[in-house]
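>>> For reference, the sequence and a predicted model appear below.
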Amino acid sequence: MSKQWMPGLSQLIPYQREHLSGDLTSGLIVAVMLIPQGLAYAMLAGVDPVIGLYSVTIPLLVYALFASSRHLAVGPVAMVSLLVFSGVSALAEPGSPQFVAYVLLLSLLVGLIQLVMGVMRLGFLVNFLSHAVISGFTSAAAIVIGLSQLKHLLGVPLATHEYTHQLILEAIGRWREIDPITLALGLGSIALLVVLKRVTPRLPAPIVVVLLAVVLIRFFNLDQYGVSIVGDVPRGIPGFSVPDLSMEAVQLLLPTAFTIALVGFMESIAVAKTIAAKEKYKVDPDQELRGLGLANIAGSFFSSMPVTGGFSRTAVNYQSGAKTVLASIVTAVLVIMTLLFLTPLFYYLPHAVLAAIIMVAVYGLIDVREALHLFKVKQSDGWILLITFFSTLLIGIEPGIMIGVAVSLLLFIWRSAYPHVAELGYLEQDRVFRNIRRYPQAKTFKNALLLRVDASLYFANMAFLENKLEHYSQERPELQWIVMDMSGVNDMDAVAVDALEAVMDNLKQRGIRFAFANMKGPVLDVVHRANWNNKVGKHLYYMSVAEAVEDLGLQYAP
């Protein structure tokens, strides 16, 4: 039971001592990276920066014990932080006690949803978030995140707007109020972060920038010249508290909780699987859901915002030599030590620098190449990406991803309702049957039609197939046989069986009979139960189209 529910223990008991050096090193490096990120993402979510540090203590320890990934670094991430702000700011004023209470309740709801999904083995549901939807949503959300930090970068108290264009217009209209020192500090931090990342990628650039900014503010007293700073950061670890479980608040937060649960899991499982493949071990999606769910549930009782696995810090954790979950435990312990002894160091930390850290972190999420790639490979996927992108950017975060999912599902339904149906002809040189549209030189038959259906047949697409068959029968009055190549049909439901049987009976009265080739076992089982072996006879069992053509004595058209 402990290995099934707590796979992290199997990495620690017994522990292999040769892993200790890598785990300690990576735990230290990720902690140094997480501290400024935690502060920044908490600010993005609209809560006190210290909550960002609380979010990488208890949740990280719980995840380490209950998850199957050895390398995933859990904590606040930009995407989830934006979803938190977007969902909760509509209910309460950001930063207010009520806002914080809603955030803690949101953590609990996200955790419960993920835990239930994991217990019920519903990890497959994340597959409904197609790659095109996620790419479009992520790119748009990155822009929204960047724009949300304009007020800190410019030093102008911009209002919270529902739509991004309203924020841009207000910022342009208030350009005279821009604080030059704040702007210079923010732009300088962005430039330094980019340069350090390119020149010394192993160096924890955010902590370097944070330390330099704190020294600069303290030495030149820039906080007295209009530069906004974090101020007092509470010392000590968070105490135990129970989120407010009012039914009204639960109902209001549920849509946001479901979105965060799915998007957060999608981000986590993607990076966890990538690292696991490189290290040749398996990640259990359902166990990951349970691990993330328990981490969020536990965190909600210790002042944590919703957490999930992050791309960048997981990559750093792996590259720094992490071998087991001990690295995550070391990270959590170091953050706890920071909370106990080092929080006064962050007093002079400027909000502009935290904004710079966020902007640089999300810049890489804008993926233009992927959009071009999808349009090149499959235009419909490219359009889904664009629809999701502009919906998220112009309408909002949650409506954007919902529209993207709805459009992708509608496209899937449309494709299944209008399956590909190919008329086959014979290529003498290759002795194979192929689609005559792709191979115009393929020979067709005088009194027969060879059709291949490339989809399972069910109630939603039978009307389309019926119309196809009717069209062919009217277009070719000489038709006597329709040979159905069933190699692309993996399943048939009862409606499809009855509908196709009705078509066969109708066309039989006009002198047209049916034969079937390449019918798979599961489909044969279905039609046997419908007594087709008596209705169709031996013409149901052809092993290939060539066998059917030969047995029926079909002749090529001149």
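Received the coordinates, thanks.
>>> hey, let's count contacts and neighbours off CA atoms from now on
Will do.
>>> Contacts only, for the most centrally placed residue in the chain.
When the chain is reduced to its mean C-alpha position, the nearest residue by Cα atoms, centre = their mean turns out to be residue 266, at 3.7 Å. The contact partners of residue 266, taken as Cα atoms under 8 Å, 6 or more residues apart in numbering, are residue 126.
>>> next up, a second structure to put side by side with the first:
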Amino acid sequence: MQQTIQDFLSRQRKVWFFNVRGDLIAGIVVALALIPEAIAFSIIAGVDPSVGLYASFTMAVVIAFAGGRPGMISAATGAMALLTVTLVAEHGLQYLLAATILTGIIQLLFAWAKLARYMMFIPRTVLVGFVNALAILIFLSQVPYLVDGDTTMWALVAAGLIILYGLPLIPGYPKLLPPPLVAIIALTIVVYFMGLPTLEVGDMGEMPSGLPVFLFPDIPWNLET
């Protein structure tokens, strides 16, 4: 019995605690970046920022227990935000929720049919084109904020870019300290203690004040839908 318990604990350590330091660093980076990222993607998709925050929180918690795989995005992603713009504009939020459920069902069917192996037949040029187009569209969605920005915003943007691209060039810079994490913490401290006038997260939309409520989408459940 004791040996069985020890084997169980050993397996759990290998599954959950084999990379504690890396998981903690990744978790801190995601926790700090997820809020503005979710709000930005919500604006791109045409929904209230609270929708993106609720969705990102729910996905992060679920995937922490359900498991994932390397390279898997389990939070807000621009690829989905850009594809749902027209759907939200023409049919509203309820249809977006229904489309999300349908997307999950299709992914389960793909997994059951083991269709992931056919990804090797997609040309690399298609993947590169998709990622580049995604980056361009996300950048264009942020152009109005850049155009209307003041000197303070441009200075913070420049400082962020210097940190992101400059730190890895320093000899002996520790690889376990991600430059994005340094940029977020450093610029946040500068803005807070210097009292710089910047656009805050709360200025982008109403923030949720409680946990989300799980309901079925309020749409007609028929073949036409």
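All right, it came through fine. No experiment lies behind these values; they were computed from the predicted model shown.
>>> quick one: buried residues of the helix or strand hosting the residue nearest to the centre of structure 1?
Secondary-structure element containing residue 266 of structure 1, defined by DSSP states H and E: helix 247-279. Within helix 247-279 of structure 1, the residues that qualify as buried are 250, 253-254, 256-269, 271-273, 275-276, counting by 16 or more other Cα atoms under 10 Å.
>>> what does stretch 93-108 of structure 2 give?
Counting neighbours by 16+ other Cα under 10 Å, the buried set in stretch 93-108 of structure 2 is 93, 95, 96, 97, 98.
>>> Can you classify the counterpart of the second one in structure 1 as helix, strand or coil?
For residue 95 of structure 2, the aligned residue in structure 1 is residue 102 (criterion: TM-score structural alignment). Applying DSSP: H, G, I helix; E, B strand; the rest coil to residue 102 of structure 1 yields a three-state assignment of helix.
>>> Next one: residue 102 of structure 1 from residue 48 of structure 1, what distance?
14 Å (Cα to Cα, to the nearest Å).
>>> Next: residue 111 of structure 1.
Here the criterion is Cα to Cα. By it, residue 111 of structure 1 lies 21 Å from residue 48 of structure 1.
>>> before we move on, what about residue 72 of structure 1?
If you go by Cα to Cα, the gap between residue 72 of structure 1 and residue 48 of structure 1 works out to 25 Å.
>>> Which one's more surrounded, those two?
Set side by side, residue 72 of structure 1 and residue 48 show more neighbours around residue 72, with 33 against 21, by other Cα atoms under 10 Å.
>>> Which residue in structure 1 aligns with residue 131 of structure 2?
Under the pairing rule here (TM-score structural alignment), the equivalent of residue 131 of structure 2 within structure 1 is residue 138.
>>> one step back: now the buried residues of stretch 93-108 of structure 2 as JSON lines including distance to residue 41 of structure 2?
Conversion of those to JSON lines gives the following (distance: Cα to Cα, whole Å):
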{"residue": "93", "distance to residue 41 of structure 2": "14"}
{"residue": "95", "distance to residue 41 of structure 2": "17"}
{"residue": "96", "distance to residue 41 of structure 2": "14"}
{"residue": "97", "distance to residue 41 of structure 2": "15"}
{"residue": "98", "distance to residue 41 of structure 2": "18"}
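>>> from these, which two are the most distant?
Looking at those by Cα to Cα, the two members farthest from one another are 93 and 98, with 8.8 Å of separation.
>>> Report the aligned residue range of structure 2 for the next helix or strand along the chain from the helix holding residue 266 of structure 1.
Counting by DSSP H and E, the next helix or strand C-terminal to helix 247-279 of structure 1 is helix 285-300. Aligned by TM-score structural alignment, helix 285-300 of structure 1 corresponds to no residues of structure 2.
>>> Tell me what angle helix 285-300 of structure 1 forms with helix 247-279.
Interaxial angle, helix 285-300 of structure 1 versus helix 247-279 (axes from the mean of the first three to the mean of the last three Cα atoms, to 10 degrees): 130 degrees.
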